[in-house]
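K.L.:
Using only what follows, build the 3D model:
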Amino acid sequence: MTRITSLIAFACAALVLAGSARPALTVGVSEDRGKDTTATAAQFFQTLQDVGLAQNRVSIVWNPAQPSSIAQEQEIKNWLPLAQTAGVKVVFAVSAHNARDFSSSSGAIAQFAAFLQTVAHAFPTVKDYVIGNEPNQPLFWLPQYDTGGKPLAAAAYEPVLAQSYDALKAVDTTINVIGIGLSPRGNDNPSAKSNISRSPVRFLHDLGVAYRNSGRAKPLMDQLAFHPYPARNIDLPQTGYTWPNAGLPNLNRIKQAVWDAFNGTAQPIFKEAGKTPFSPPLQLDLDELGWQVAPLPPLAGMYTGTENVPTIDEATQATYYTESIQSVECDPTVASLNFFLLADEPELTRWQSGLERVDGSKRPSYDAVKKAIHDSGGTCQSGLEAVWKHTGGVLYPVVGWGDLKHVRPARNTKWAFKAGAQEEAVFKAAVFKATTSKAKILNVLRRGQPKALLVARGTIRAKNRVVVLPQSRLKAGRYVFAILMQATMNPARTTLVVSRPFRVR
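P.N.:
All right, here's what the predicted structure looks like:
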């Protein structure tokens, strides 16, 4: 198999000498524990300050039964000055109480937008808002599909984000509106027995379609929140996912999906190498990441229930957290990275990913994260910044023609080769006489006229497959195989590959 690198823009992070003073990566936590009491909040923010964690994402729940009421409003007012004293930026993640809250009432979106304005007026020092949480997951958004299997979630979420953006900007144009809170995984299967969900790449595609269809001439978001959890809790930070899911090492997949969805619209996309954007580019807010750890035996009695994921040990967690920080410090498109949580939850069916154990004692990851932040200050220590550029072709196409030097007998009727890509693509493949120009081959495969020899169509599902052409004899002569791949997430992205000639005799 041969990778066709010469035919596509290289859509992965290259490394270049850092030539600009990008803002340092902000490292923080996503944790609600500081909201409990003023005393708890004081200790909480002192701990964040000690570690060097400069951001805390806090959840604010909108309840349609009390659409204008802010839960724990006074407690929040009490502890916000503590965060400011500790140098911790507070981010509000505002989401609905139940997964069907937006779909069950035609007036819910307007009420939610009004609630955001109420929150923004109540807490004018908070300038960052995440809108919703993992709408590509059924735990947080329903329905995901209609009865016919058509995806619904992104199209339903788009007006929520649009009206939220407008509502918050009407209060304060400097508010940073952060979209989605995207889950790293989804099964794209409306008939699945469980977790009927949408993958992040397909969700972004659906969101782009809804945005374009809406005719909106303003952005949806200033940043994109993404939760790059590992596929399995025991996976390395470098393991990642296969397309169309994405994790920490697959951020370029998210960037490409955003480009496919929004390029040429009023919604900013991620900064590309060699291009100067007309408006501030989109950035990533990686606001949830964590690996769960097995409780130490002496503390087992402080935890309840039964663990529901394979765990790692504390030393491994510390290593993974350090590597996670280092992996994004040199990516200027990443504004922040939040670990989920500061301290363990006691129920084993929930999260034991904290820098602290359930009793408040420090895990090795506490000092590891503290050291990583201290050593780099969130800046690119290698001096080599990652740069990204979208691809205009199919992502990483590969083709294996077989032995083209082998002379095929005229009685041969079987014709096949292997082809693949690292994304889903439809294809049209055919045989042409070797004298046919590449331009004519492209025109024939695109338009279907004039007819090619032995035409086959199909889908490449983000992996290699055998392309089988119709069984037929070819006259003696010289021929070429050709395949035109077209990305399903953006039909404008195509890749044509033509083989060297082979002979039939």
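K.L.:
For the rest of this, base every contact and every neighbour count on C-alpha atoms.
P.N.:
Fine.
K.L.:
residue ranges of the helices in the stretch 151-300 of the chain, please?
P.N.:
Applying DSSP state H, counting those that start in this stretch to the stretch 151-300 of the chain gives helices spanning 153-171, 200-214, 251-262.
K.L.:
swap in the stretch 351-500 of the chain?
P.N.:
Under DSSP H, counting those that start in this stretch, the stretch 351-500 of the chain gives helices at 364-376, 438-447.
K.L.:
Now for the spatially closest residue to L48 that is not a sequence neighbour: which residues touch it?
P.N.:
Nearest residue to L48 in three dimensions, chain neighbours excluded: A54, at 7.1 Å (Cα to Cα, 6 or more residues apart in numbering). Shown in contact with A54 (Cα atoms under 8 Å, 6 or more residues apart in numbering): 26-28, 48, 87-89.
K.L.:
Next: P295.
P.N.:
Applying Cα under 8 Å, 6+ apart, the residues near P295 are 303, 352, 357.
K.L.:
Please provide the structure for the following sequence as well, for comparison with the first:
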Amino acid sequence: MRWGLLGALVVLALAPAAQAGGPTLTLGTAEDIVRSSSLVEAKAQMTLLQLAGFRAVRVTSIWKPGELAPGPAERKVLDNVVAAAELSGIRVYVSVFHAGSRTTPLAPEDRAQFASYAAGLARAYPSVRDVIVGNEPNLNRFWLPQYAADGSGASAPAYLSLLAETYDALKAVSPDVRVIGGALAPRGVDRPGTGRDTISPTRFTRELGVAYRASGRPLPVMDVFAFHPYADNSSRSPELPPSDPDHLGLVDYPKLVALLGEAFDGTAQAGSTLPILYDEFGVEATIPTEKASLYSGTEPATTRPVTEATQAAYYRRALQLAFCQPNVTGMLLFHSHDETALSAWQSGLYYADGSPKSSLAPVRDALAATRGGSIGRCEGLALRIKPRTAFSARTLGIALRCDLDCVYRARLVKLPAGTTTAATSGRAKADARVAISLRRKLRPGLYRLSVSVTHPVNRGEPVLRESAPFRVR
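P.N.:
From the prediction side, this is the model:
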């Protein structure tokens, strides 16, 4: 099935996706505020994520050279994260990486320790099945060297070695662990010796594929590809293309899929069908005067934060785009809560003190509309409703619950002619219980209650449910 958001500038014919987006998207936040040595605090913060409409959280776990598994302090924090998430019904992603480029795991011994650490984490927490390997390895902030002495790319081949070894270690723990690779930044200068050596995701993905093919590896290295599709700055809508064609944004999904296909199709590693996780996407909002005392430092001029209304609109637009991208399995907003340093991220739906921004409610509604399948209309997407119904001949009522957003038409039918005695129509949100009444005074005879449901935006085949015939005397 080929989908595209109506009005998109480009539609690319793609191989069938391994997983589809739409209402199956995992929607959450990349947020370490839930990392706490107190279970009570971890659960309190997890509850705030629930109230914002998130159903998943990505937390970090930092590997340090010499570590073969998470230590006691880290285990205590992760114990609380996992317990709080289970109590809250929230899915946990863990991003395992090193603190910065000074500890890049390049040597075989370091790679083995890193892989052991990730495997130890997966072994300790069987409910955590999503592990992200590394973070933005195309940036010098997290990986050095980016280039070899001759100017060729060095980071992609080295990262591939780490990813492959960690993949094997995690799969040895359980084949059910989803190994998530990439986690690429959306930009890079592609020129060595600039003082900030970085590589664009376009070049990095190609070089990752070249290195994989050259390795002759008969196994995959990842189950999912993670990407951070930030806009050039917060003032740019996610539907606008980046300023540099080698940079990638949300609107560049066709290019990303094509790059993955170029890199891996025809090998043991899935390429153009590889599931994609947007595990970071953020829009910074300006801080109102009454909240300024919560923050410190200076906002970088390059950030260009927006109003909270614009933040909410951009998050909604981002969800619309991701919803219609078939290979995309999830989107995690960066963050749920603002960071206090203005040099960092004020992209949350909560201020630094935990009070909600005005953007929270509309974003929560957008998340609900995404889960209900109504955030946008996608070309070729036809959603079939799975309703649950209960009929009452005594009260002439119908109890209805749709798994997705739905529109319904309920009828009281006179038998055997099939004529409509009474009817009503309406709309229901996903998982909402609706009580439909067709009560009226009836003449004696044989009747039946029926309800037909379909999706209001991405219409599939209508689904009809009928009661058994009943007699009115």
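K.L.:
Make a markdown table from the helices of the stretch 151-300 of structure 1 and add mean neighbour count and distance to D344 of structure 1 to it.
P.N.:
Output for the helices of the stretch 151-300 of structure 1, formatted as a markdown table (neighbours: other Cα atoms under 10 Å; distance: least, Cα to Cα, whole Å):
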| stretch | mean neighbour count | distance to D344 of structure 1 |
| --- | --- | --- |
| helix 153-171 | 21 | 31 |
| helix 200-214 | 21 | 27 |
| helix 251-262 | 23 | 27 |
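K.L.:
can you redo those as a markdown table with distance to A122 of structure 1?
P.N.:
What follows is the helices of the stretch 151-300 of structure 1, written out as a markdown table (distance: least, Cα to Cα, whole Å):
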| stretch | distance to A122 of structure 1 |
| --- | --- |
| helix 153-171 | 11 |
| helix 200-214 | 30 |
| helix 251-262 | 33 |
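K.L.:
can you tell which of those helices is closest to R3 of structure 1?
P.N.:
helix 251-262 (18.0 Å; Cα to Cα).
K.L.:
what's the mean deviation for the closest one versus structure 2?
P.N.:
Taking mean Cα distance after the TM-score superposition for structure 1, the mean distance separating helix 251-262 of structure 1 from the aligned residues in structure 2 is 0.9 Å.
K.L.:
now the angle from that helix to helix 200-214?
P.N.:
20 degrees (axes from the mean of the first three to the mean of the last three Cα atoms, to 10 degrees).
K.L.:
Output the contacting helices and strands for helix 251-262 of structure 1.
P.N.:
helix 200-214 (3 or more Cα pairs under 8 Å, 6 or more residues apart in numbering; DSSP states H and E).
K.L.:
quick check: the helix it packs on aligns to which part of structure 2?
P.N.:
Counting by TM-score structural alignment, helix 200-214 of structure 1 pairs with residues 201-215 of structure 2.
K.L.:
Spatially nearest residue to the spatially most central residue of structure 1, not counting backbone neighbours?
P.N.:
In structure 1, the centroid-proximal residue (Cα atoms, centre = their mean) is I254; its distance is 4.4 Å. Spatial nearest neighbour of I254 of structure 1, chain neighbours left out: V201 (6.5 Å); criterion: Cα to Cα, 6+ apart.
K.L.:
about what we covered before: can I get the helices of the stretch 351-500 of structure 1 in CSV with distance to E347 of structure 1 and mean neighbour count?
P.N.:
CSV is the format used below for the helices of the stretch 351-500 of structure 1 (distance: least, Cα to Cα, whole Å; neighbours: other Cα atoms under 10 Å):
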stretch, distance to E347 of structure 1, mean neighbour count
helix 364-376, 20, 18
helix 438-447, 57, 15
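K.L.:
can you list those in a markdown table and add distance to Q137 of structure 1?
P.N.:
Listed next are these as a markdown table, based on distance: least, Cα to Cα, whole Å:
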| stretch | distance to Q137 of structure 1 |
| --- | --- |
| helix 364-376 | 29 |
| helix 438-447 | 37 |
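K.L.:
Out of those helices, which is closest to R216 of structure 1?
P.N.:
Closest among these, using Cα to Cα: helix 438-447, at 31.6 Å.
K.L.:
And the closest one, what does it pack against?
P.N.:
strand 424-433, strand 477-487.
K.L.:
How far off centre is stretch 245-255 of structure 2?
P.N.:
Offset of stretch 245-255 of structure 2 from its chain centre (Cα atoms, centre = their mean, to the nearest Å): 17 Å.
K.L.:
Oops, could you answer that again for stretch 267-281 of structure 2 instead?
P.N.:
13 Å.
K.L.:
cool, and stretch 321-328 of structure 2?
P.N.:
With Cα atoms, centre = their mean, you get 10 Å for stretch 321-328 of structure 2.
K.L.:
R253 of structure 1 versus the residue nearest to I254 of structure 1, what's the distance?
P.N.:
Counting by Cα to Cα, to the nearest Å, the separation of V201 of structure 1 from R253 of structure 1 is 8 Å.
K.L.:
try A24 of structure 1
P.N.:
Taking Cα to Cα, one finds A24 of structure 1 at 23 Å from R253 of structure 1.
K.L.:
just D128 of structure 1 next, same as before
P.N.:
25 Å.
K.L.:
for C12 of structure 1, same thing?
P.N.:
8 Å.
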